[in-house]
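Asks: Need coordinates for the below:
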Amino acid sequence: MASTLTGRRALVTGAAGGIGAAIARRLLRDGARVMIADLDAERGARTARELSEPGAPCLFQAVDVSDEDSVTALFERAAAEFGGLDVLVGNAGVAESGGGVTGVPVAEFRRVMDVNVMGTFLCARAAFPLLAADGEGAVVNLSSIFGVTGLPAFPAYSAAKGAIANLTRQLAIEGGPLGIRVNAVLPGYVDHDMGDSRSLLDAEAAAESLRQREAAAARQPIARQCSPDEIAAAVAFLASPDASFVTGVLLPVDGGFLAQGDWRGPGQAA
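Replies: I've put the predicted structure just below:
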């Protein structure tokens, strides 16, 4: 389905790499003006330079989405640079290192909730006045298939993504009268290394982690991992006028994962 975002002003969080960078690339390709934001200032600035083209620069702002002051500064700059905002993509997120409910440290659980849930809330709250100004705003949050199902060994990630899913519905209810549509994409297994987690492992452990992930993805009806570009295409549609009557939707982009009544596989954050 074709989509166009010509002239729209978009902000994508968690976009220094992976899915976020793919989303920013797609929005730029579809004609949007784009600012990306990430906690990793060096990588984020490099990604913005790589995405920029003559006459279509990609801007960058460092942000900690779990910190209110940092989020406020981000949206103040977006408003100053763009003169407003039309699209927010809430992509920033982290997962714990595993271990299950008895193994995850309390501080790590809190960090996952702060970044994923509080970060999504703070960004939406800061964006709403800007998005409401023209009555045609759009928010697209990134939840997960594991916000709908449980995920072995990752209670914080599953809980956080589930909270994002229901927060998206709540924001859609509040945003409708303001002309703001709010939806979420639920990725399945995506061919990327979330948080560079595999890069922190030794070669043997990293290979085993990838093997488990590919084995789990192979159990889906479409028996492969998704590409970041396929997630970006869904986000671009929900952000565009083509989705003008779509709000409060949790859109799985999961190769049929959630269509299965019985799924068992190794725990890997999507």
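
Asks: CA only for contacts and neighbour counts going forward, please
Replies: Fine.

Asks: Quick one: residues contacting Arg224.
Replies: Listed by CA atoms under 8 Å, 6 or more residues apart in numbering, the contact partners of Arg224 are 214, 217-218, 255.

Asks: Highest neighbour count among those residues?
Replies: Among those, the one with the most neighbours (other CA atoms under 10 Å) is Ala217, at 26 neighbours.

Asks: mind giving me a markdown table with the contacts of Arg224 and columns for secondary structure?
Replies: Shown next, in a markdown table, are the contacts of Arg224 (DSSP: H, G, I helix; E, B strand; the rest coil):
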| residue | secondary structure |
| --- | --- |
| Glu214 | helix |
| Ala217 | helix |
| Ala218 | coil |
| Gly255 | coil |
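
Asks: quick one: the helices in the stretch 1-150 of the chain?
Replies: Remark: helices assigned in the stretch 1-150 of the chain by DSSP state H, counting those that start in this stretch are 18-29, 41-51, 68-82, 106-113, 119-132.

Asks: Is the residue lying farthest from the centre of the chain in a helix, a strand, or coil?
Replies: Distance from the C-alpha centroid of the chain peaks at Glu204, with 29.2 Å (CA atoms, centre = their mean). The three-state label for Glu204, taken from three-state DSSP, comes out as helix.

Asks: ok, the residue nearest the centre of the chain to Glu208 distance?
Replies: Nearest residue to the geometric centre of the chain (CA atoms, centre = their mean): Asn91, 2.3 Å. From Asn91 across to Glu208, the span is 27 Å (CA to CA, to the nearest Å).

Asks: compare with the first, here's sequence two:
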Amino acid sequence: MSERLLGEVAIVTGGADGIGAAIAQEFCLQGAKVCIADRNEALGMQVASQLVAQGFDATFFAVDISDETLVNAMVAHTVAELGEPSILINNAALISPGNDIDAVGVDAWKKSFSVNVDGMWFCSKAVYPYMKKHQRGSIVNVGSVHSFKIVPGYFPYAVTKHAVIGLTRNMAVEFAQFNIRVNALCPGMIETPMAFKSWDNTDDPQGSRKAMGDVHPLKRNGTTAEIAKPALFLASDDSSFMTGQSLVVDGGRSVIYHD
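Replies: A predicted model of the protein is given here:
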């Protein structure tokens, strides 16, 4: 077993499937103790149980990160079960594609911000005292290529993901005095269960998948493992002089022109 995260305690929100589950698996392989936090209790418990069965230290906590009381309980659970957190992966997010901007009501707007922005802040604020106490820590906020590029039909998701970059940079400056690093990880199109579900709802699932992959210079979509590795880099001491930055992992899609 590698020791890049040996002795670290990590919380991964949205850890029940997709990118979050891949990060949890990678962190365990690297020696960390991991709390998987998610709204999906059945799936989250399954992921945690699988990790424990592999001999890793893992636990699950059911949480809606837009509820600050539940977030505080999540961190208290982590401390009791695994120890004081030194790594936070703010991965949980709400996405609602296909919305016309004039069809987005106040409730949908507020819900997007309550999860994608407020939730990140609640989680960061909850782990902050422990990181400050130990004068070290790494927070990784999962943004998106939507943090920099506007794709029609994703309002207000892209607005919230732009806000994640501002939150990341501001926290990085404020937390730096305590050696707490804050960076953003911004994936492109990744083949998650959610992505496959969207393709399965089309007339040609394989064609839709290939068409999406073809817009990338690498001519394919990314895998969850290809996001877990950069997350490991940002969480570990390998990026010890890096804070307030945004790492885009999108197969080159964001650097080419699109009609």
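
Asks: Drop the TM-score for these two in here.
Replies: Scored against TM-score structural alignment, normalised by the length of structure 2, the superposed chains reach a TM-score of 0.93; 258 aligned residues with a CA RMSD of 2.0 Å.

Asks: thinking again about what came up before, of the helices of the stretch 1-150 of structure 1, which stretch is the most buried?
Replies: Comparing the helices of the stretch 1-150 of structure 1 by mean neighbour count (mean count of other CA atoms under 10 Å), helix 18-29 ranks first with a mean of 24.

Asks: By how much does that helix deviate from structure 2 on average?
Replies: With mean CA distance after the TM-score superposition for structure 1, helix 18-29 of structure 1 departs from structure 2 by a mean of 0.3 Å once superposed.

Asks: so what does that helix touch, helix or strand wise?
Replies: Judged by 3 or more CA pairs under 8 Å, 6 or more residues apart in numbering; DSSP states H and E, helix 18-29 of structure 1 is in contact with strand 9-13, strand 33-38, helix 228-239.

Asks: for that helix, the distance to its chain's centre please.
Replies: Put simply, helix 18-29 of structure 1 sits 11 Å off its chain's centre (CA atoms, centre = their mean, to the nearest Å).

Asks: before we move on, what about stretch 178-198 of structure 1?
Replies: 4 Å.

Asks: Now do the buried residues in it.
Replies: 178-192, 194, 198 (16 or more other CA atoms under 10 Å).

Asks: Which strands and helices lie in contact with the top helix by length along structure 2?
Replies: If you go by DSSP state H, structure 2 has its longest helix at helix 157-175. Packed against helix 157-175 of structure 2 by the contact rule (3+ CA pairs under 8 Å, 6+ apart) you find helix 106-113, strand 137-142, strand 180-187.

Asks: rerun at 6 Å
Replies: Helix 157-175 of structure 2 makes packing contacts with strand 180-187 when contacts are defined by 3 or more CA pairs under 6 Å, 6 or more residues apart in numbering; DSSP states H and E.

Asks: what's the mean distance for the strand it packs on versus structure 1?
Replies: Using mean CA distance after the TM-score superposition for structure 1, the mean distance for strand 180-187 of structure 2 is 0.5 Å.

Asks: Contacts for that strand, please.
Replies: 136-145, 168, 172, 243-250 (CA atoms under 6 Å, 6 or more residues apart in numbering).

Asks: please redo it, this time with the cut-off set to 7 Å
Replies: Strand 180-187 of structure 2 has contacts (CA atoms under 7 Å, 6 or more residues apart in numbering) with 131, 135-145, 165, 168, 171-172, 227, 231, 243-250.

Asks: Over to stretch 117-132 of structure 1?
Replies: 65-66, 68, 71-72, 75, 84-86, 90, 137, 160, 163-164, 178-180.

Asks: mind running it again at 6 Å?
Replies: Around stretch 117-132 of structure 1, the neighbours that count as contacts under CA under 6 Å, 6+ apart are 65-66, 84-86, 90, 137, 160, 178.

Asks: List just the nearest of those to Val115 of structure 1.
Replies: Closest approach between the contacts of stretch 117-132 of structure 1 and Val115 of structure 1, by CA to CA: Ser66, at 5.0 Å.

Asks: Neighbours of the closest one, how many?
Replies: Around Ser66 of structure 1 there are 22 residues (other CA under 10 Å).

Asks: Please name the residues that touch it.
Replies: Residues counted as contacts of Ser66 of structure 1 (CA under 6 Å, 6+ apart) are 114-115, 118-119.

Asks: ok, and the most crowded of the residues you listed?
Replies: Gly119 (25 neighbours).

Asks: Let me know whether His146 of structure 2 touches Tyr157 as I believe.
Replies: No - contact criterion CA atoms under 6 Å: His146 of structure 2 and Tyr157 do not qualify, at 7.8 Å.

Asks: Looking at these two, which one has more neighbours?
Replies: Tyr157 (25 against 19).

Asks: which non-adjacent residue is nearest the more buried one?
Replies: Using CA to CA, 6 or more residues apart in numbering and skipping the chain neighbours, the partner closest in space to Tyr157 of structure 2 is Ile95 (6.0 Å).

Asks: How much space separates that neighbour from Lys33 of structure 2?
Replies: From Ile95 of structure 2 across to Lys33 of structure 2, the span is 28 Å (CA to CA).

Asks: neighbour count winner among those two?
Replies: Taking neighbours as other CA under 10 Å, Ile95 of structure 2 and Lys33 compare with Lys33 leading, 27 against 14.
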